[in-house]
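Undergrad: From the sequence below, what's the structure:
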Amino acid sequence: MLFYSFFKTLVGQTVTVELKNDLSVVGTLVSVDQFLNIKLDNIKVEHEDQHPHMMSVKNCFIRGSVVRYVHLPPAAIDTALLQDAARRESQQSTATAKA
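TA: This is a model prediction of the structure:
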């Protein structure tokens, strides 16, 4: 749930999504769900010469299982908040395992 919560805070930001088939799509993050499926608007493909069929596409839905990386804008990342959230989630899972 940590990544889902984090990605929800990035709605409206421009992100680059790299897929497992080496297609990289840059666009505005519209929505994300608990399976990390991503919806992007105003998309552009990074290597249009390799993927000319994608030039006319303006928005897309990307299934979470085909995502390799999501490149985020550095200004949108609060590393201290992420570290605290990861620490809390780890402590909660450890406490649940002991109970």
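
Undergrad: from here on, contacts and neighbour counts on C-alpha atoms
TA: Fine.

Undergrad: wait, doesn't Met55 sit right on Asp49?
TA: No: in this structure, Met55 sits apart from Asp49 without contact. The criterion is C-alpha atoms under 8 Å, and the distance is 9.4 Å.

Undergrad: higher neighbour count, these two?
TA: Higher neighbour count among Met55 and Asp49: Met55, with 13 against 10, using other C-alpha atoms under 10 Å.

Undergrad: Not counting its neighbours along the chain, what's nearest the more buried one?
TA: Spatial nearest neighbour of Met55, excluding adjacent residues (C-alpha to C-alpha, 6 or more residues apart in numbering): Glu48 at 6.7 Å.

Undergrad: this one next, for a side-by-side:
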Amino acid sequence: MLPLTLLRTAQNHPMLVELKNGETFNGHLVSCDNWMNIHLREVICTSRDGDKFVRINECYIRGSTIKYLRIPDEVIDLVKEEHGKKDNKRPQ
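TA: Below is the predicted model:
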């Protein structure tokens, strides 16, 4: 399972993005590109020390600033199902 495949499957699902500077962004994934740049909507941004919260309609996060992503388990299950279907379609 490739990370970009996982991200593309996660479109329209909620996710948490933590940046290298410690800030976190909780929102719904709109899109991502080949460089893992991410477009989120309905975002809540939390400061690195956790005492400031900002609501943002949408934001764009550069992929090189991302430390990690947290996505729902249901998205991982969807990717596994799709991957299994592709394996079954391959000629033996």
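
Undergrad: re the thing from before, my guess is the residue nearest to Met55 of structure 1 meets Val57, correct?
TA: No: the pair Glu48 of structure 1 and Val57 does not pass the contact test of C-alpha under 8 Å, sitting 11.5 Å apart.

Undergrad: Find residues that contact each of the two.
TA: Counting by C-alpha atoms under 8 Å, 6 or more residues apart in numbering, no residue touches both Glu48 of structure 1 and Val57.

Undergrad: ok now stretch 52-64 of structure 1, how far from the chain's centre?
TA: 15 Å (C-alpha atoms, centre = their mean, to the nearest Å).

Undergrad: mind listing the helices for structure 2?
TA: In chain order, structure 2 shows helices spanning 3-9, 73-89, with DSSP state H as the criterion.

Undergrad: Same list (the ones you listed) but as CSV, adding distance to Glu18 of structure 2.
TA: Conversion of those to CSV gives the following (distance: least, C-alpha to C-alpha, whole Å):
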stretch, distance to Glu18 of structure 2
helix 3-9, 15
helix 73-89, 18
